[in-house]
Structures are given as structure tokens and as C-alpha cells.
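J.: A predicted structure for the sequence below; I have some questions about it.
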Amino acid sequence: MNPTLILSHRYTEDSQRLWQAAIQLGWHVERLHSWHIPEHLQTINEPVIYVEALMAPIIAEFFGQSLIEPPKDWLPDLPEAYRQRTVQLTTLGTARDSLLPAFVKPPNDKSFTAQVYDAATLPTDYPDETPVLVAEPVVWEKEFRCFILDRQLRTSSIYLQHGELQRAEGFVSTVEEHSELQHFVGKLLNDPRVELPRASVLDVGVIKDRGWAVVEQNSPWGAGIYGCDPAEVLEVLRYTSIPSKPPE
């Protein structure tokens, strides 16, 4: 039985491209129109979830699935050769008391804007215990999104060039950039020190005066696809959740 792509009620460009690719592959597609999930979906054999972060855990739970997310300390624990900058996992309270400015972001969500903060501008409406990643500020010359399955690069796309979204340019990169990307990502994927789930999204790019580095790891089930091949993205999405453990 073919998979069923589960989409939210939001008609985004990404969801429409995935919908079209799924139909071409012979998949079923269900678009949810509210938080309520219709009863007829209870019999779905292989749900493939692609929705916003707020809805995703609830929808996954309905289907008896747990979404795969990167460990909060994945980026700080990554070998420095792939980071090219200092990154540490700490708390919002500790970051506020430390020597700033620094680039501060939530580890796995977008609860507040990821940017360079000083002590006076850090968000105050979150508990001091809130985990955050604190990184040395750097200048990214260009950034690429990579969908990974079984430690193989399935599809990739440039998305930022000197901080500018590349949508108007059609997310087009040069042959040289693509070759450099494949070399860097291939080296990382073949390094046994780098732990990855079966399916993941890696954002990588070029830091000014330093070279290629990992921006972050993301969960595929909510990641924008930019200029990536939607059929390849769908194959990665099939493995972004695992059966939930039965209650003890």
C-alpha cells in the first residue's frame, strides 16, 4: 500500500510541490483543515507527516508515531572541523550573565528569533532554564539545505547568499558550489564521529575567511525545501518518525 502524505491546512509553495510530487509517485495525500483529525485517517498504513512544528507532535501522536529530532547538544558536540566556530549548549539565564554579544538560538525550535544578542536584548519572557545554543558570531557567505537519508545526500539547494533568500534567483547555484558542497557533506557523512538519525536535514554553508561549515541540523518533517527535488524530499520524509513506545 502506498504512503499517505499528511499536510496541514496551510497552502504553502513547499506543500504544493510535495503534493504534486506525491501524486506523481502514486501516493495518497490528505490535507488537514483543523487540529481535529478525521476518523477515516485512523486506518492509514504509512502516514508521512509534513506540517508546522506546533501541530507536528499532536498529529504524530494520533498516528502512534514519535517524531525524530536532533539532540539539543548535537551542534556543540560536532567536531570543530565541521563547525568552524565555538558553539555551546547552555541556558537563557546563563547566557544573560555571560559575555555577550553572541549568536543565540533555541536548539530545535523557533520559539524566539535566532540572532546576535547582548545581555539587554535577550528575550525576557522565557524561563531562565530555557535551553539555548550560544555561538560565536560569524558571517555566512552562502547557505545550503541538504536532505539526508541513510547518510547519503539525496537532494540539496542553496537558500541564502550573503543573507539574501535566493527565491527570486530560482535557488540556482554554480557547478563549482555544488561540487564543493558534495565534497564537504560527503566527508562529514563518512565520518563515524558524526552521529545522525536515519533521516535528517543538514544546513551547511561557507563562513567568511573560514570555509565550509555546518549551520545546524533540522528535522525534515517541517523543513522548507527551497529548490530541492520534492520527490527526493518525500523519500526522506518517510523515515522521520518511529512508532511510539506503548504505555507501560
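T.: Nice, I can see it.
J.: For the rest of this, base every contact and every neighbour count on C-alpha atoms.
T.: Fine.
J.: So the spatially most central residue of the chain versus residue 103, what's the distance?
T.: Computing the C-alpha centroid of the chain and ranking residues by CA atoms, centre = their mean puts residue 218 first, at 2.3 Å. Separation of residue 218 from residue 103 (CA to CA, to the nearest Å): 18 Å.
J.: again, but for residue 191
T.: For residue 191, the distance to residue 103 - CA to CA - is 27 Å.
J.: where exactly do the strands run in the protein?
T.: 4-7, 28-31, 47-50, 65-67, 87-91, 102-105, 115-117, 131-135, 140-149, 152-161, 164-165, 199-207, 211-218, 241-243 (DSSP state E).
J.: so how far is the fifth one off the chain centroid?
T.: Centroid separation between strand 87-91 and its chain, computed with CA atoms, centre = their mean, to the nearest Å, is 19 Å.
J.: Only the buried residues of it, if you could.
T.: Buried residues in strand 87-91, counted by 16 or more other CA atoms under 10 Å: 87-91.
J.: Now flag whichever of these is closest to residue 119.
T.: Taking CA to CA as the measure, residue 119 lies nearest residue 91 of the buried residues of strand 87-91, at 13.0 Å.
J.: if I pick the nearest residue to the closest one once chain neighbours are set aside, what's in contact with it?
T.: Excluding its sequence neighbours, the residue lying closest to residue 91 (CA to CA, 6 or more residues apart in numbering) is residue 131, at 4.4 Å. The contact partners of residue 131, by CA atoms under 8 Å, 6 or more residues apart in numbering, come to 89-92, 106-107.
J.: how about 7 Å then?
T.: Neighbour list for residue 131: 89-92, 106 [criterion: CA atoms under 7 Å, 6 or more residues apart in numbering].
J.: Next up, a structure to set beside the first:
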Amino acid sequence: MELLAVEAAGRGMSVRAAEERGLTGPAYWYGGPVAGARLAGQLGFALLEPTDGWLAELPQEFTGRQVRAGTLADAWSLNQPTFIKPPRDKSFPADVYTDDSRLSSALDPSTPVLLSDVVTFAAEYRLFLLDGQIATASRYAVFGRLDPRPLGTDSADRATATQITEFANRLVAAAGHTLPSAVVVDVGQVLDAYHPGHRWAVVEANMAWFSHAYAADPARVLDVVLRAAGPREHTRPQDLAFERH
């Protein structure tokens, strides 16, 4: 957030905290969904986000595993280890659950969830996409542990960057129309004992205005955020279907 604030200030933009009094629009937003939804009408910005079922609707060639959309009630009835996460909010921790003992019974049974096969991601990368192109990217985890690193800083990284770009291009060609024009897509290398080598797969899609930049270029991240959470009158017609309400 601080890096984006510095970049925005360098562009002559006024950076204000959501808690400040007297805020007026038009404005752009970078922050949480609860405060964003509360201030969107007052400040006139539109929040673009992928649909809840986007990952589950992707062909398995892009997910590398079976993923389905369901509800918390479905999750409570599982009898095998399953990776379960909220589609977009943080109502409970995304994790592998073996039964319902760790899933909160205080939540509404109709709460939407994504349920997927358990896989191992050797490394995970965050892609900030703008108009179907990678604006900037960063590694953010290795074997599930936080390990940010700029992408393309040495020869091995450049080879990885080429593979990621090729995978992202195929994904956009097949499913780009099902995403807003400014969005974050996380991808990873799936380890599979039955298929030697690494396979690229989508981890998830996220709102650019609520995504950590990690080691990505702050200037390019800000470009994506400004499109994903800017004045409503600037929203492109193809993005209207992805506006958060």
C-alpha cells in the first residue's frame, strides 16, 4: 500500500485514508472490500472483480485439478481432504480441510466456497493483467511459503517468465472474456508424481484493488488498480458485468 501511495503521489494524485472525514469523489480505491463497498457510492468508484465461479468454470487444462463451486454446507459434508476457500473474501482461512471440525459452524451454510483437489504448487506467481496482457508480475511463494521475488531478473527467471507469458496468453485467448479488463491472476507450477516436470496452472483470480503487489513494479501495479477501481463513469462497457454491487 505504501509503495502504491508513493507512486500515486508522484503522479500528482492526492492519497487519503478511508477513515478521513470529508472525502469527496471522484476517487480511486485500493483497500478492503468491506470499506470499498461502503464508500463506492459516496466516492463514485466502481470495483471490478472476477465472478465467484470463475475458477470452477475454467477447463481443467488451466486449473491442473478438479475445482467446483459449492457452499459451506457442501464443505461440511466432505469425507476426504479438500482445499477449501472463499471465492473472494476472507470469511474463513483458505486451507486443506479433512472434515468439518475446523470449519466454523457460525457461518451461514449457504456461504459460497470453492472446493478443489489437493495439489502441490512448487512456486506461485502473481500476474497483474491489463487488457489481457501482463502489466507486471512477481513470484510470491515457494512450496506454500512466502518468498517474493521480481520476475525475470536472471536467465532462469527469464525462462520462467517466458513460460508464464505463454500460459497467460493461452488462458486469455480461451477465457479472457470472462475476466474484467484489470484483474489479478495467480498461477503456479504444479508438482505431479505421475507427470514428471512442472505444469502451469491457475491458482485463483483476485481483485486488483485488494491484492498485494509483492515484488511487482509498483508503477505498473497502480496502472491496473486505477482501471480496476476508478470513477464509475470511466468504466468500460465490457467491464460493467464485473462491477461489485
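T.: Cool, the structure landed. Remember, predicted model here, so these are calculated numbers, not experimental data.
J.: Would you pull the TM-score for this pair?
T.: After superposition, the two chains reach a TM-score of 0.84 (TM-score structural alignment, normalised by the length of structure 2), with 223 aligned residues with a CA RMSD of 2.0 Å.
J.: that older thread, for the residue nearest to residue 91 of structure 1, what is the corresponding residue in structure 2?
T.: By TM-score structural alignment, residue 131 of structure 1 lines up with residue 112 in structure 2.
J.: what's the closest of the buried residues of strand 87-91 of structure 1 to residue 6 of structure 1?
T.: residue 89 (33.0 Å).
J.: More neighbours: residue 191 and residue 103 of structure 1, which one.
T.: Neighbours per residue (other CA atoms under 10 Å) separate residue 191 of structure 1 from residue 103, with residue 103 holding more: 17 against 12.
J.: Adding distance to residue 226 of structure 1 as columns, could you present the strands of structure 1 in CSV?
T.: Conversion of these to CSV gives the following (distance: least, CA to CA, whole Å):
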stretch, distance to residue 226 of structure 1
strand 4-7, 17
strand 28-31, 21
strand 47-50, 14
strand 65-67, 22
strand 87-91, 26
strand 102-105, 22
strand 115-117, 21
strand 131-135, 25
strand 140-149, 8
strand 152-161, 6
strand 164-165, 10
strand 199-207, 12
strand 211-218, 14
strand 241-243, 22
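J.: Most tightly packed of those strands?
T.: Of those, the one with the most neighbours on average (mean count of other CA atoms under 10 Å) is strand 47-50, at a mean of 26.
J.: hmm, who's touching it?
T.: Under CA under 7 Å, 6+ apart, the answer for strand 47-50 of structure 1 is 3-7, 221-222, 237-238.
J.: residue ranges of the helices in structure 1, please?
T.: 13-24, 56-62, 74-77, 80-83, 92-97, 175-189, 230-237 (DSSP state H).
J.: how about the fourth one, aligned to which bit of structure 2?
T.: Counting by TM-score structural alignment, helix 80-83 of structure 1 falls onto residues 60-63 of structure 2.
J.: next one: the last one
T.: On the basis of TM-score structural alignment, helix 230-237 of structure 1 is assigned to residues 218-225 in structure 2.
J.: Run the chain-centre distance for that stretch.
T.: 14 Å.
J.: returning to what we had before: from the contacts of strand 47-50 of structure 1, pick the one nearest residue 97 of structure 1.
T.: Distance to residue 97 of structure 1, by CA to CA, is smallest for residue 222 among the contacts of strand 47-50 of structure 1, at 32.7 Å.
J.: which one in structure 1 is aligned with residue 7 of structure 2?
T.: In structure 1, residue 7 of structure 2 lands on residue 21 (TM-score structural alignment).
J.: ok, that match - contacts?
T.: 230-231.
J.: Likewise for residue 214 of structure 1?
T.: 82-83, 203-205.
J.: repeat that for 10 Å
T.: Applying CA atoms under 10 Å, 6 or more residues apart in numbering to residue 214 of structure 1 gives the contacts 75, 78, 80-85, 143-144, 184-185, 188, 202-207.
J.: got it, and residue 78 of structure 1?
T.: For residue 78 of structure 1, the contacting residues are 87, 188, 193-195, 214, by CA under 10 Å, 6+ apart.
J.: Which of the residues you listed are retained in structure 2?
T.: Retained in structure 2: 87, 188, 195, 214, out of these (criterion both residues aligned by TM-score structural alignment, their matches' CA atoms under 10 Å).
J.: Nearest to residue 163 of structure 1 among those?
T.: Of those, the one sitting nearest to residue 163 of structure 1 (CA to CA) turns out to be residue 214, at 15.8 Å.
J.: Next, the contact list for residue 190 of structure 1, please.
T.: Taking CA under 10 Å, 6+ apart, one finds 151-152 in contact with residue 190 of structure 1.
J.: can you rerun that using 7 Å?
T.: Listed by CA under 7 Å, 6+ apart, the contact set of residue 190 of structure 1 is empty.
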